[in-house]
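what shape does this take:
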Amino acid sequence: MTQALDIQHTLTKKIKPDEDKLGFGIHFTDHMFILDYTADKGWHQPRIIPYQPIVLDPAAKVFHYGQTVFEGLKAYKTEDGRILLFRPEQNLQRLNRSNERLSIPYLDEELALDALKQLIVVDQDWIPSKAGTSLYIRPFIIATEALLGVAPSTRYQFMIIMSPVGPYYSEGVNPVKIFVESQYVRAVNGGVGEAKTAGNYAAGLKAQEGATDKGYSQVLWLDGVHRKYIEEVGSMNVFFKINGTVHTPALNGSILDGITRKSIIQLLKHWNIPVVERTISIEELYEHHAKGELEEAFGTGTAAVISPIGELNWQDQKISLNGGQTGELSTKLYQTLTGIQNGILPDPFNWMVEATAISSHS
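You can find the predicted model right below:
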């Protein structure tokens, strides 16, 4: 599908924030991308416009039935001035898998990637260059049909907004304390846990509040049926190093197929470090700790890349991992992945995609 991309440049550029005070998802670039969908035309009218509020009818289905999906990825500026994206085709493939689960029409991935590159080129001055910074990119789709009947929408908008962000950790990669959640569940097999949709995150807020009140950074989610098998940590995938082998919960229909997760598994195999995707119970994890076999644990995701776990609290049983220090493997994974993303280290997997304007859609 080839459609002319209309670009409307802003007449009033924003003042860019101090790169030392970016935070995460606070500031937004000068422009955004929009693509419309109607049942009769399909996806149409791709355009880049000045960043602005959107106007929706109060009856828009996104507000009432949560028909929405999103993605998150980053762009990096290298020392030689190139703009690199980390595995963007994986994000768009996953977006379409989420679309399928939420009954949202298939999105042309090539068109979306071209539009994303065009948007980055238009706002390339917003990509921070300081170490640890990047341009966070949020593609999302919302159902816009103004009709309260419970059925898939016949109208949608696909949008991309971007935000310059600082390092997720202001003082380096430090271990966090995790509360094992036994009351609430995030998702179940057959639900929408493997889709990247807003409801999954709303479902986790109550438990996160409780964990924060107890002094913990995140929640470790257990499965929704038996309440014993480990699934995710916060909104990240989770890994455990046990006796030299790295274990991570197998994808089971309620766990998100994380792109960082996939990349970590590839890196471990590349280094000939044994890695196993399987079902892991919280009891088993505690037994390994009691035997001195649980060496490291960490979460993985786009925002933090690697988040080491220093303490777990399950039913008031607290255990410390690796003496509460960041493990050797966690450090190596973080440094390698961020080095590849920033163009500092070689990219043996061809993960990085250079962002340049695509003339076929302009």
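
C-alpha only now, for contacts and for neighbours.
Noted.

how long is stretch 59-71 end to end?
Distance across stretch 59-71, first residue to last, is 24 Å (Cα to Cα, to the nearest Å).

could you also give me the structure for this second sequence? I'd like to compare it with the first:
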Amino acid sequence: MKYNFPITRTTTPKAKPDPDTLRFGQLFTDHMFIMEYTTGKGWHDGKIVPYAPLQIEPAAAVFHYAQEMFEGLKAYKSKDGRVLLFRPDMNAKRTTSTNERMCIPHLDEELMVEAIKAVVNVDKDWIPEKKGTSLYIRPFIIADEPFLGVRPSDHYLFMVILSPVGPYYEGGLAPTKIFVEDDFVRATPGGTGFAKIGGNYAAGMKSQEKAHEKGYEQVLWLDGVERKYVEEIGTSNAFFKIHDEVITAPLSGTILPGITRDSVINLLKQWGIKVSERRLTIEEVFEAGKQGKLIEMFATGTAAVISPVGELSWKDEKVVINNGEIGELSQKLYDELYGLQIGEVEDTLGWTVQV
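Alright, predicted model coming up:
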């Protein structure tokens, strides 16, 4: 590694969890990475320390003005014992874009990836090996300078914490039911929809709560101006296979540039499947459903990888997709991506990085 981070190991290691009962994001490993930023000094003093609560001022800027960002990726252990990350350079590039929008100081992309690799290497024994499990990696930056006033902070913390996880959705690859949101708005042009920040998710909780009350797992957002074009599904990007074309929303500044999204687009092109990044109205989706042309729908994201959709609800209409079963393409994409991530499919694209 180019960077050499000092390590302080815990004196009270925790018991490893049972991989058969793992939930998502509820347990954390023994160690974490932490680095400071100070105006005039830059990023400094990166180190690996025991996982522990932070001591932070009540007046810290992150609490009052939400100056923060986060990322998400996973580590996997292959059958031959290698520890693999999946396209961490893309997380680093997205961090650069988010930081610029949020007035957070630039974090060197190579430094970020090396920090992730370093802490994962320390806690690699926490990586579960049961199929469908992984070590979720959460890098994040918070403004922790204590002041009340709307301006960029002069001090930040960059941290990486790790969590052994099971499937994001308890049903695994079982198709989910999605509620189409046409009242609340997630993002509008010129906003922060493309950035990986907590505020985007906090603003969507009310809609997700409404969906759960109606018996649906997630929300499909429509555009924030006309409320007619499909955009994202909760924490994921949305794909629709209509007849022989796979369609996903374009990167126009209102949706997250998902790493799994980009991987899926690349694979579809490699397989000779027509894939379009274009605007698609919810009316077109439901009309295709009525005509039997909506062959498949699925969501893509780091947490779930591929999540097939079996039912959509919009206003007083419902459409069942592929008889509520996982589609052939969704299954093929999951098998290919997960196979790459765990080292069982040959990586001809250079997407996996060994720790």
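
mind listing the helices for the stretch 201-350 of the second structure?
205-213, 259-270, 282-290, 328-341 (DSSP state H, counting those that start in this stretch).

nearest to Pro167 of the second structure, of these?
Smallest distance to Pro167 of the second structure across those (Cα to Cα): 12.3 Å, for helix 328-341.

how big's the offset between the closest one and the first structure?
Superposing on the first structure places helix 328-341 of the second structure at an average distance of 0.6 Å from its equivalents, by mean Cα distance after the TM-score superposition for the first structure.

other residues contacting that helix?
76, 84-86, 264, 267, 296, 298, 305-308, 345-347, 352 (Cα atoms under 8 Å, 6 or more residues apart in numbering).

max pairwise distance over those residues: which two?
Counting by Cα to Cα, the most remote pair of the contacts of helix 328-341 of the second structure is Leu84 and Glu296, 30.2 Å apart.

report the buried members of the contacts of helix 328-341 of the second structure.
For the contacts of helix 328-341 of the second structure, a burial check counting by 16 or more other Cα atoms under 10 Å picks out 76, 84-86, 264, 267, 296, 298, 305-308, 352.

just send those residues back as a markdown table, with distance to Val160 of the second structure too.
What follows is those, written out as a markdown table (distance: Cα to Cα, whole Å):
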| residue | distance to Val160 of the second structure |
| --- | --- |
| Tyr76 | 16 |
| Leu84 | 17 |
| Leu85 | 14 |
| Phe86 | 16 |
| Val264 | 26 |
| Leu267 | 30 |
| Glu296 | 36 |
| Phe298 | 29 |
| Val305 | 21 |
| Ile306 | 25 |
| Ser307 | 26 |
| Pro308 | 30 |
| Thr352 | 19 |
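
nearest to Gln218 of the second structure among those residues?
Ser307 (11.0 Å).

thought the closest one was touching Thr176?
Yes - here Ser307 of the second structure lies in contact with Thr176, judged by Cα atoms under 8 Å, at a distance of 7.3 Å.

save the helices of the stretch 201-350 of the second structure as TSV, and put in distance to Lys315 of the second structure too.
Formatted as TSV, those follow (distance: least, Cα to Cα, whole Å):
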stretch	distance to Lys315 of the second structure
helix 205-213	12
helix 259-270	27
helix 282-290	11
helix 328-341	26
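
what's the closest of these to Lys2 of the second structure?
helix 328-341 (24.0 Å).

tell me which other helices or strands the helix or strand that comes right after that closest one touches.
Counting by DSSP states H and E, the element after helix 328-341 of the second structure in chain order, helix or strand, is strand 352-354. Counting contacts by 3 or more Cα pairs under 8 Å, 6 or more residues apart in numbering; DSSP states H and E, strand 352-354 of the second structure is packed against strand 83-86.

how much does the next helix or strand after the strand it packs on deviate in direction from helix 259-270?
Counting by DSSP H and E, the next helix or strand C-terminal to strand 83-86 of the second structure is helix 88-101. If you take axes from the mean of the first three to the mean of the last three Cα atoms, to 10 degrees, helix 88-101 of the second structure sits at 130 degrees to helix 259-270.

roughly how far is helix 88-101 of the second structure from the heart of the chain?
Centroid separation for helix 88-101 of the second structure versus its chain: 13 Å, with Cα atoms, centre = their mean, to the nearest Å.

strands along the stretch 51-200 of the first structure, start to end?
68-70, 73-77, 83-86, 134-143, 155-165, 176-181 (DSSP state E, counting those that start in this stretch).

would you turn those into CSV with distance to Thr326 of the first structure?
Below are the strands of the stretch 51-200 of the first structure laid out as CSV (distance: least, Cα to Cα, whole Å):
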stretch, distance to Thr326 of the first structure
strand 68-70, 31
strand 73-77, 24
strand 83-86, 25
strand 134-143, 23
strand 155-165, 23
strand 176-181, 9
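
ok, which of those comes nearest Asp123 of the first structure?
Nearest to Asp123 of the first structure, of the strands of the stretch 51-200 of the first structure and by Cα to Cα, is strand 155-165 at 8.9 Å.
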